[in-house]
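>>> predicted model follows, preceded by the sequence.
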Amino acid sequence: MHGQHARPTSTVFGPAPTAPTPPPPPPRGQVGAKHSRRVGFAGRLRRRLLAYRAIDFLSTHIPEHSGPGEECLLLVHVRQVVGQVHYRACSDCARGVITALVIDERFRSTGLANRALSHLRSRHPGLSWCSTLDLRTTRDLLRRMSIPTVPAAPHCSHAFPAAA
């Protein structure tokens, strides 16, 4: 009974001593430390809300060394680039070609790639989009978005003017 000798035995001076209560178990889906990454449904929902609320889209033009008309849509979260969509768009041909799609690992399966491609469609209305990507990770996304895959980027005579 170590430590019990200093406790009062009567209830005249206060309530009777009670045994300490154990801390509550961690919430379902959270394991490890208090601030560890959440897993399960709650973590996926949190990342999805973050992807829809806190991501900014910035469009940039890539210099001519990568090809004429090459542009990039940057997905930015708190001054950090978490994704990129490289594409070419020609309003004369009414065609857009997606050449690369990169999403940070923690934002995969959150709908961010779907949102980025929808943003491209709304930014360039009237263009028919296709893609040169044939990766396993993007194949289902492009099929869901009804974007056909072509073996090579179609040649656009407007992007490559004839040399004089």
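On my side now, so go ahead. Numbering: from 1, shown residues only.
>>> C-alpha from now on. contacts and neighbour counts both.
Will do.
>>> now do the contacts for the spatially most central residue of the chain.
The centroid of the chain falls nearest to residue 107 when counting by C-alpha atoms, centre = their mean (3.1 Å). The contact partners of residue 107, by C-alpha atoms under 8 Å, 6 or more residues apart in numbering, come to 47-48, 51, 82.
>>> distance to residue 92 and secondary structure added to those residues, as TSV?
Below are these laid out as TSV (distance: C-alpha to C-alpha, whole Å; DSSP: H, G, I helix; E, B strand; the rest coil):
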residue	distance to residue 92	secondary structure
47	39	helix
48	36	helix
51	33	helix
82	31	strand
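>>> which SSE is immediately downstream of the helix or strand where residue 88 lies?
According to DSSP states H and E, residue 88 maps onto strand 80-90. Per DSSP H and E, the first helix or strand lying C-terminal to strand 80-90 is strand 95-103.
>>> hmm, who's touching that next one?
Applying C-alpha under 8 Å, 6+ apart, the contact partners of strand 95-103 are 82-90, 112-113, 127-133, 138, 153.
>>> and the residues you listed, which are buried?
Neighbour counting over those (16 or more other C-alpha atoms under 10 Å) leaves 82-90, 112-113, 127-133, 153 as the buried ones.
>>> got another, please set it beside the one above:
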Amino acid sequence: MTYTLGTPPLRAGATADAPAHHGGGGRHRLRRHRKGAWHRRVLAYSQVELVQAPGRGTGERCLLLVLVRKVVGHVEFRLCASCEEAVITDVMIEKRFHRSGLGTRALSHLRARYPGIVWHTTLDRRVTRDLLRRMRVPRQAEGARCPHTSE
């Protein structure tokens, strides 16, 4: 068997047209990860800014998720410093950022920004249920409200 300069030897079971190690798009190619999902996760952690919006009422607050001057989501919550409790009333994230870790990042940011606050939620939607369960945010009991907030 003779080899010429620049041509590697063939492996067992390979032909000159398709070497054995390049059959499925590369040996080390990640088959389950899509480039789009990975790109959205990188965007969610590097370029999305978390901005506190001005309060709309007593205790009503909103955390905006902003990507290059465009709001891609928000977390609305009521905060009572007297009771040291907060209730998440709404979570909205654009569909393209679902499963990117942006919701987890937003709730972790709120917990770090307001240490010592006990978090609850009133939400029971399919879209947010997994996020709130994963972040261990329990549902608020029916009819239980903070006496310091008015509504």
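Perfect, I can see it now. Only a predicted model underlies this, so the values are computations on that prediction, with no experimental measurement involved.
>>> of the contacts of residue 107 of structure 1, closest to residue 62 of structure 1?
Closest approach to residue 62 of structure 1 among these (C-alpha to C-alpha): residue 82, at 17.8 Å.
>>> contacts only, for the aligned residue in structure 2 for the closest one.
Residue 82 of structure 1 maps onto residue 72 in structure 2, with residues paired by TM-score structural alignment. By C-alpha under 8 Å, 6+ apart, the contact list for residue 72 of structure 2 reads 64-66, 93-94.
>>> how about a cut-off of 7 Å?
Residue 72 of structure 2 is in contact with 65-66, 93-94, counting by C-alpha atoms under 7 Å, 6 or more residues apart in numbering.
>>> can you tell me, leaving aside adjacent residues, what's nearest to residue 93 of structure 1?
residue 156 (7.4 Å; C-alpha to C-alpha, 6 or more residues apart in numbering).
>>> distance of the one you found relative to residue 68 of structure 1?
To residue 68 of structure 1, residue 156 of structure 1 is 10 Å away according to C-alpha to C-alpha, to the nearest Å.
>>> just the buried residues from the contacts of residue 72 of structure 2, in PyMOL please.
Paste this into PyMOL to select the buried members of the contacts of residue 72 of structure 2, with burial taken from 16+ other C-alpha under 10 Å:
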select buried, resi 65+66+93
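>>> which of the contacts of residue 72 of structure 2 still touch in structure 1?
Among the contacts of residue 72 of structure 2, the ones still in contact in structure 1 (both residues aligned by TM-score structural alignment, their matches' C-alpha atoms under 7 Å) are 65-66, 93-94.
>>> got these as TSV, with distance to residue 34 of structure 2 columns?
Converted to TSV, these look like this (distance: C-alpha to C-alpha, whole Å):
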residue	distance to residue 34 of structure 2
65	24
66	24
93	20
94	19
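>>> what residue in structure 2 is paired with residue 45 of structure 1?
By TM-score structural alignment, residue 45 of structure 1 lines up with residue 38.
>>> now the strands: where do they sit in structure 1?
56-61, 70-77, 80-90, 95-103, 128-131 (DSSP state E).
>>> now render those as TSV, adding distance to residue 118 of structure 1.
Below are those laid out as TSV (distance: least, C-alpha to C-alpha, whole Å):
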stretch	distance to residue 118 of structure 1
strand 56-61	12
strand 70-77	12
strand 80-90	12
strand 95-103	12
strand 128-131	11
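>>> let me know which of the ones you listed is the nearest to residue 41 of structure 1.
strand 95-103 (20.5 Å).
>>> how distant is the closest one from the center of its chain?
Mean-position distance between strand 95-103 of structure 1 and its chain equals 16 Å (C-alpha atoms, centre = their mean, to the nearest Å).
>>> please apply the same query to stretch 136-152 of structure 1.
Centroid displacement of stretch 136-152 of structure 1 relative to its chain, using C-alpha atoms, centre = their mean, is 18 Å.
>>> need the contact partners of that stretch.
Everything outside stretch 136-152 of structure 1 that qualifies as a contact, by C-alpha under 7 Å, 6+ apart, is 129-133.
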